[in-house]
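Engineer: Okay, here's the prediction I keep looking at, along with the sequence it came from:
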Amino acid sequence: MTPSDRDATGLLTRPEPFVQLVTPTGERRANAEFDPWIADIDLAAVGRLYRDMSIIRRIDSEATALQRQGELGLWPPLAGQEAAQIGSARALRDDDFIFSSYREHAPAWVRGVKPAEMLSVWRGTASSGWNPYEHNMAVPQIIIGAQALHATGYAMGLAWEGSDAATIAYFGDGATSEGDVNEALVFAASFDAPVVFFCQNNQWAISEPVGLQSKQPLARRADGFGMPGIRIDGNDVLAVLAATRIALDRARRGEGPTFIEAVTYRIGPHTTADDPKRYRSDDEIAQWRERDPLTRVLALLEASGVDSAGLEREVAADADRAAAELRAAITTLADPEPLTVFDHVYVEPNTHLARQRDHYTRYLAMFDEPGAGASDRTEGTTR
């Protein structure tokens, strides 16, 4: 069973082929080109991938609940895209640098980002969640597609320094319509930058179906930029892992960028401010739930003789502990001091920023003046 693309009206059309190594029912499909790239992945490793996906799904659902309870201002769920994110993140070396959008919580978790750091931006207690150089992962990019340029520039720098490390840029199907992504593809192809463009085609750019943005599978766009395009089942963690390893190997050998289209589905809303029932049907969601990335791995393990029920119980306990840690982290996120907004803006101090800081300091001091009444405070806030 393969997912179908959409036509210009958003209706399902004929299926398009993609690489699939594990079917939704857990059947292992042989593939002469891709199998060698996951020859080291035994049943124990498959179990670890299942653990990764289960824990990040639980973290994601807990963060969604925290937002609904007023603890977070917003949250962009990843439910349904666990295989795409875990499979690709586990293919990376520690010195490869990740540039993500706002939905890649799984790569952040793989890189050791703490739950409190994951939540701080969405709670409004920090401008960015973590130090990028501690995890070799940039903080989430909110501007759609901008991270593709950042990944390309960093990759070009790696090549000029003689490093064989690479970068990966995560973005969605909607971002492929942005100028930043297309400019990044041009630069990467022109300079053979060691970057992997990883597109999670989750079928919807908020309420706009992918068929309104592209009449062809997104992976075919790579041809026009002079780079390979690989289309994979994004709900198949082994196919994702293999494809990303192939792309990284090309990058390390100086052969330039690769575009990967991981065909997946966003089960939940675009963000917790979105109501997906307004633009898609329950039947559509039900069809994609049958292609769940976690249940197919369990089915594969069970068919291979693994105690899948025992593994599921063990992993569920680990996931619950991670969710509890996430919830507890909320209480550690103190409101920042007002003047910290000027920290980490520039590497070196400058008079322009110092002047702004001085103005803001004097503005804040107005609220501490003895005898300042409500009218004074109101006037101060409008200056």
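Structural biologist: Alright, I've got the coordinates.
Engineer: C-alpha only now, for contacts and for neighbours.
Structural biologist: OK.
Engineer: Regarding the closest residue to residue 62 other than its chain neighbours, what is its secondary structure?
Structural biologist: Counting by C-alpha to C-alpha, 6 or more residues apart in numbering, the nearest residue to residue 62 once its immediate chain neighbours are dropped is residue 323, at 6.0 Å. State at residue 323, reduced to three classes by DSSP: H, G, I helix; E, B strand; the rest coil: helix.
Engineer: Presented hereafter is structure B, for comparison with structure A:
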Amino acid sequence: MTISADHTAPDQAQRLPAEDAASEAVRKFGITVEDYMLPARHQIQMVDQDGQLKAEGEQGTEPGHEYPLPADEELLAAYEQLVVGRRVNDQNSALVRQGRMAVYPSSHGQEACQVAAALCLSDGDWLFPTYRDAVAVMARGVDPVETMTIFRGDWHSGYDPARHKVGIQCTPLTTQLLHGVGVAHAAKLRGEDTVVLAMCGDGATSEGDFHEALNFAAVFHLPVVFFVQNNKYAISVPLAHQSVAPSLAHKAVGYGMAGERVDGNDVVALLAVLDRAVKLAREGSGPLLVEAHTYRMQAHTNADDATRYRQDSEVAEWLAKDPISRMKTYLTGRGLLDDDGAARIAAHAEDVATQLREGLGEDVPVDPQELFRHVFSVPTPQLKEQSAMLADELAREASSEESPK
């Protein structure tokens, strides 16, 4: 589907941005703008949990919501990133137990969302991840050890955001959406061909920053794809206690943007939906909201006990929807993946795990004076005093260690 582009500022006295985005769908199918903005009645799914491609009429698509099958090369690249992501999630959980990482919010079970978010973007686009999106950061091309640096307690993020076009993984809930909207606004003012994909979870949709980010992006007609990973829980709070909307994708309509919901464990559907969302945003259709239905198989972090708020039977139900086994079955059935190819991908994933073990196993030199260097561009008198006190204390300690006993 080709959507007309409109790079002019929104004018409330004329057409709404959503009307321009939906114009061809309206002409082609005779639907209303409101119908175009609403998500499909059923989540978009292209490959079922048994790894079988659904027939075109079974995909739950409706007029204005058709999605072509992604290219074979894109699907194979996605599968490799899925396998690497799963191995990284499991390796990081082990590193936490070994004391090499302070904390790790695993995305085990959500890897399809992570991978699709990274692969749908061009080199000049920006990704703004949450604290749980380390696999997406890696799939974007960031070094694995640099990606995980933040989780072992280092004071900096570990990677250069400007070089990789990847924002810092945000621990504060939802702040990354505002950062992403700001980058998109700047890119539009400069006339740059940049799309921003900003990720968040279902709990983030209850935050004020979520409202501010979506409203600003819609009013200023910005090229942002808001990607909500709905894994059913905001830590321990179930979705039913967060929102009574028909879906989180329906929230988009209130801001004047289109929304869509997709099976978050179907990487084929995720790539199709996000590829199209990025394309529309790049063509000038304004922001879009995509909700992915997925599940985190493990606890919120290593400090959480998930058995307090969810049942084993629920976890088992989602285990059968695993995105990796589903994708492997699909690719094997199509003759795109054989035993040799699967072995090569598994070996690559093991190499990444080894790189993480070795990189995070190295002791990092600690300079206590860094506590004071980056608070203000010009240190305050109090900081100078505290720095001098610490320097004196460290010097006396070093002197006492060197003195003969």
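Structural biologist: Good, I have the coordinates. Please read all numbers here as calculations on a predicted model, not as lab measurements.
Engineer: Which residue in structure 2 aligns with the residue nearest to residue 62 of structure 1?
Structural biologist: Superposed on structure 2 with TM-score structural alignment, residue 323 of structure 1 falls opposite residue 353.
Engineer: so what's that match up against?
Structural biologist: 87-88, 91 (C-alpha atoms under 8 Å, 6 or more residues apart in numbering).
Engineer: could I get those residues as a markdown table with secondary structure and distance to residue 312 of structure 2?
Structural biologist: A markdown table is the format used below for the contacts of residue 353 of structure 2 (DSSP: H, G, I helix; E, B strand; the rest coil; distance: C-alpha to C-alpha, whole Å):
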| residue | secondary structure | distance to residue 312 of structure 2 |
| --- | --- | --- |
| 87 | helix | 23 |
| 88 | helix | 24 |
| 91 | helix | 23 |
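Engineer: residue boundaries of the helices in the stretch 251-383 of structure 1?
Structural biologist: The residue ranges that make up the helices of the stretch 251-383 of structure 1, judged by DSSP state H, counting those that start in this stretch, are 282-289, 293-303, 308-330, 351-365, 374-382.
Engineer: In TSV, list these along with distance to residue 73 of structure 1.
Structural biologist: Output for the helices of the stretch 251-383 of structure 1, formatted as TSV (distance: least, C-alpha to C-alpha, whole Å):
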stretch	distance to residue 73 of structure 1
helix 282-289	26
helix 293-303	28
helix 308-330	12
helix 351-365	25
helix 374-382	23
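Engineer: Any idea which of those gets closest to residue 266 of structure 1?
Structural biologist: Set against residue 266 of structure 1 and scored by C-alpha to C-alpha, those come closest in helix 282-289, at 8.9 Å.
Engineer: Residue range in structure 2 corresponding to that closest one, please.
Structural biologist: Helix 282-289 of structure 1 falls opposite residues 312-319 of structure 2 when the two are matched by TM-score structural alignment.
Engineer: The matching stretch vs structure 1, mean deviation?
Structural biologist: Plainly put, stretch 312-319 of structure 2 ends up 0.7 Å away from its match in structure 1 on average once the two are laid over each other (mean C-alpha distance after the TM-score superposition for structure 1).
Engineer: Please identify the buried residues of that stretch?
Structural biologist: The neighbour-count criterion (16 or more other C-alpha atoms under 10 Å) identifies residue 318 as the buried residues of stretch 312-319 of structure 2.
Engineer: any idea how far it is from the chain center?
Structural biologist: With C-alpha atoms, centre = their mean, to the nearest Å as the basis, the distance from the averaged C-alpha position of stretch 312-319 of structure 2 to the chain average is 23 Å.
Engineer: contacts for that stretch?
Structural biologist: Under the criterion C-alpha under 8 Å, 6+ apart, external residues in contact with stretch 312-319 of structure 2 comprise 295, 297.
Engineer: Give me the number of neighbouring residues for the nearest residue to residue 138 of structure 1 once chain neighbours are set aside.
Structural biologist: In space, residue 138 of structure 1 comes closest to residue 132 once its chain neighbours are excluded; the distance is 4.7 Å by C-alpha to C-alpha, 6+ apart. Using other C-alpha atoms under 10 Å, residue 132 of structure 1 has 16 other residues around it.
Engineer: now residue 379 of structure 1
Structural biologist: Other residues lying near residue 379 of structure 1 total 9 when counted by other C-alpha under 10 Å.
Engineer: and the residue positioned nearest the centre of structure 1, what is it in contact with?
Structural biologist: Central residue of structure 1 (C-alpha atoms, centre = their mean): residue 104, 2.0 Å from the mean position. Residue 104 of structure 1 sits next to 78, 85, 140, 170 when contact means C-alpha under 8 Å, 6+ apart.
Engineer: roughly how far apart are it and residue 80 of structure 1?
Structural biologist: Here residue 104 of structure 1 is placed at a distance of 12 Å from residue 80 of structure 1 (C-alpha to C-alpha, to the nearest Å).
Engineer: coming back round to it: was I right to think the residue nearest to residue 138 of structure 1 contacts residue 139?
Structural biologist: Yes: using C-alpha atoms under 8 Å, residue 132 of structure 1 is in contact with residue 139, at 6.3 Å.
Engineer: Okay, helices next: where are they in the stretch 51-200 of structure 1?
Structural biologist: Applying DSSP H, counting those that start in this stretch to the stretch 51-200 of structure 1 gives helices spanning 82-89, 105-110, 115-123, 132-135, 146-160, 179-190.
Engineer: With residue 21 of structure 1 as the reference, name the closest of those.
Structural biologist: Across the helices of the stretch 51-200 of structure 1, the minimum distance to residue 21 of structure 1, taken as C-alpha to C-alpha, is reached by helix 82-89, at 12.5 Å.
Engineer: Pull up the aligned stretch in structure 2 for the closest one.
Structural biologist: The aligned range for helix 82-89 of structure 1 in structure 2 is 111-118, by TM-score structural alignment.
Engineer: Give me the contact list for that stretch.
Structural biologist: 78, 81-82, 85-86, 127, 133, 135-137, 139-140, 197, 227, 229, 264-267, 270-271, 274, 292, 323-324.
Engineer: Superpose on structure 1 and give me the mean offset of that stretch.
Structural biologist: For stretch 111-118 of structure 2, the mean distance to aligned residues of structure 1 following superposition is 0.9 Å (mean C-alpha distance after the TM-score superposition for structure 1).
Engineer: picking up where we left off before, what is the nearest of the contacts of residue 353 of structure 2 to residue 282 of structure 2?
Structural biologist: residue 88 (31.9 Å).
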